[in-house]
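**Student:** Next come a sequence and a model predicted from it.
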Amino acid sequence: MSSIGLTLVGLALSLGASGTAAEVVAVVSAKSPAVMLSKNQVVDIFLGKASRFPEGRLAVPIDQDEGSAARDEFYATFAGKSPAQLKAHWSKIIFTGRGQPPIAVPNSIDVKKHVAANPNSMGYIEKDLVDSSVKVLLTQ
């Protein structure tokens, strides 16, 4: 391969590696009494292992559609699961009749709207979308 070809390959690899995902945070409505949750508590709610906030209120997780960058980042960072592992997890839960995955909306803006309107909801959005309508429970 020529030195120009090697340079172009190196440039392409460095550009691909420098594209970092936006920081994703778990959020609830600004009206929610929830203050702070551990990483495990957040993950348990999103994976169907818990259905209530620690103080006993029903927890309604709002997921994002499969393939969304925020969803992939959230599950990789918080649960240590790839999209394939997440799909396998929910297939097992559904097959055994132990639950259903969270409702999913297309993007972080829709998550924020759902969460802001319902104090029992919890979702995840990019940190730069946080405003006074939601509060952060947990960051990466």
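**Tutor:** Right, received. Where do you want to start?
**Student:** Going by C-alpha atoms from here, please, whenever you check contacts or count neighbours.
**Tutor:** OK.
**Student:** how about the helices in the protein?
**Tutor:** Using DSSP state H, the helices assigned to the chain run over residues 3-18, 39-46, 69-74, 83-95, 108-117.
**Student:** Below is structure B, check it against A:
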Amino acid sequence: MRNIVFLILLSIHLSFAGDLVVVANKNSSLSNLTKKDVVDIFLKKRLFINETKIVAVNLPASNHIRANFEKNFLKMEPDELADYWTEKHYYGVTPPIIQQSTDGLKAFIKHVDGAIGYIDRDKVDSDLKIVYQNTK
């Protein structure tokens, strides 16, 4: 019985976990990004938009929000992404910086011009603006 309850709660949690948005500082010139923009930014294929230097911010690899982002936005599994960054390393390209928590990510974005990250929609506050939402 406990297993059934656990599975039900897990499925409810996962259904809400898909409601991620990409955010920037409310004063940022970034707005209305496309999915391609988001993918290119987080794979470091695009470093500027409208003369604004972009600073992509990740959560730790162990974070379920990051796993959801990589699967549903980047369409990559962890091993594929690890291989991608290993290859890019030889060209001097490093992965996005990491903040240890959603609160840390939000604080960084609020204080760094051009910073962009992903969070659950319900964590967006008045200091942030949504620049992309996945329509699946």
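**Tutor:** Good, I have the coordinates. Just so it is clear, the structure is predicted and the values come from calculations on it, not from any experiment.
**Student:** quick one on the thing from earlier: so of the helices of structure 1, which one's packed in deepest?
**Tutor:** helix 69-74 (a mean of 22; mean count of other C-alpha atoms under 10 Å).
**Student:** what's the matching range in structure 2 for that one?
**Tutor:** Mapping helix 69-74 of structure 1 onto structure 2 (TM-score structural alignment) gives residues 64-69.
**Student:** That stretch vs structure 1, mean deviation?
**Tutor:** For stretch 64-69 of structure 2, the mean deviation from structure 1 after alignment is 0.8 Å (mean C-alpha distance after the TM-score superposition for structure 1).
**Student:** contacting residues around that stretch?
**Tutor:** 17-18, 20, 58-61, 78, 118-120 (C-alpha atoms under 8 Å, 6 or more residues apart in numbering).
**Student:** just curious, which of these is nearest to Asn27 of structure 2?
**Tutor:** Asn27 of structure 2 lies nearest to Tyr118 out of these, by C-alpha to C-alpha, at 16.9 Å.
**Student:** What sits closest to the residue minimising distance to the centre of structure 2 if chain neighbours are left out?
**Tutor:** Computing the C-alpha centroid of structure 2 and ranking residues by C-alpha atoms, centre = their mean puts Tyr118 first, at 3.3 Å. Closest residue in space to Tyr118 of structure 2, ignoring its immediate chain neighbours: Val22 at 4.3 Å, by C-alpha to C-alpha, 6 or more residues apart in numbering.
**Student:** Per the alignment, that neighbour pairs with which residue of structure 1?
**Tutor:** When structure 1 is aligned by TM-score structural alignment, the residue opposite Val22 of structure 2 is Ala26.
**Student:** Perfect, I'm done here.
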